[in-house]
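> what follows is a predicted structure for the sequence shown.
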Amino acid sequence: MSYLILISHGQFAEGLKDALGMFIGDDIKTVKAIGLQSGESTDQFQNRFKALLSEVGKGAELFVLGDIIGGSPLTTAIDVLNQENLLESAVVLGGMNFPMALNTAILKDNATKEELITNVLREGATALKQFEITRETEDDDEI
């Protein structure tokens, strides 16, 4: 079975998981979320991440999205994945946003790792846009 693990500072990962549930329904069972809480040590976070990994079980395919590459939550999780000999088989991406999480949740069971990485990174980047108001001209109203 494959799992999507969302990792963040604070409650971001849990909130993102909640929003994903509105789009992926029962597949939310294969999404896990964990965040380094304010005042929590990295050792405490590491223990909670180890417990989360024990929930998914050995042999699970892991797709990990973190909020910031180089941030304490993701680097701690990577350390644990490495200790558990899971890092080489896991896909780890940073800069997590909703389109990345949604695409990973949808593609993780049906695409190759390479296809998933390409599509998820493209969708995450494509979603970054400035909202602009466009005004209709008077000619548009006459049609």
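That came in fine, so what should we check first?
> please count neighbours and contacts with C-alpha atoms only from this point.
OK.
> now Asn82, nearest residue through space, not along the chain?
Glu88 (7.7 Å; Cα to Cα, 6 or more residues apart in numbering).
> structure two is appended below for comparative analysis:
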Amino acid sequence: MRYLLIVSHGTFAPGLHSVLDMLVGERDDVLDCCMTSDMGAEAYVQKLEETVAPIGADDSVFLFGDVIGGSPLTNAMNVLTKKGIMERLTVFGGANLPMVITAAMEADEDDATLKERVIAEGQAAIREFVLDLGGDEDEDL
């Protein structure tokens, strides 16, 4: 099984997970863990170990973090390495909703193909939204 693990500072990870559940339905293969402001590194690692307990030795993981190099992501990588998952771990930083939706909706794809699609969707979602506020008063909005 391939798991999607979302980790973050604050409540970004559970929020992203919640929106994913709304859009694609609840799934057993999506996990989240967040590091809150009142939590030290040890408490976060303990919570993370509990979160990833269902992941088995033969499973793979797509790990989504809010910030590359941030404590939630680096600690998640360490915990998964201790579980023996490193060879089947794909790590993404700067996670956004389109990336996670793609990973969830195209779960049947092989890891390499899915990785390319996740990155492409994440990049495509980042752009400026520009309104055309032209002065033509006769046009309907």
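Noted; the coordinates are in hand. Note that this is a predicted model, so its numbers are computed, not measured.
> and the TM-score between them?
For these two chains in superposition, a TM-score of 0.89 is obtained (TM-score structural alignment, normalised by the length of structure 2); 139 aligned residues with a Cα RMSD of 1.8 Å.
> picking that back up, tell me which element the residue nearest to Asn82 of structure 1 is part of?
Glu88 of structure 1 is part of no helix or strand when elements are defined by DSSP states H and E.
> just give me the neighbour total for it.
Using other Cα atoms under 10 Å, Glu88 of structure 1 is surrounded by 9 other residues.
> what is the equivalent residue in structure 2 for it?
Applying TM-score structural alignment, one finds that Glu88 of structure 1 aligns to Glu87 in structure 2.
> what's the residue closest to the geometric middle of structure 1?
Centroid-nearest residue in structure 1: Leu65, 3.3 Å away (criterion: Cα atoms, centre = their mean).
> go ahead and confirm it touches Pro99.
No - Leu65 of structure 1 sits out of contact with Pro99 when judged by Cα atoms under 8 Å, with a separation of 11.5 Å.
> mind listing the helices for structure 1?
Assigned by DSSP state H, structure 1 shows helices spanning 12-24, 42-56, 72-83, 98-107, 113-126, 138-141.
> let me see the contact set for the residue nearest to the centre of structure 1.
4-7, 92-96, 101 (Cα atoms under 8 Å, 6 or more residues apart in numbering).
> any idea how far it lies from Leu6 of structure 1?
Computed as Cα to Cα, to the nearest Å, the Leu65 of structure 1 to Leu6 of structure 1 distance reads 5 Å.
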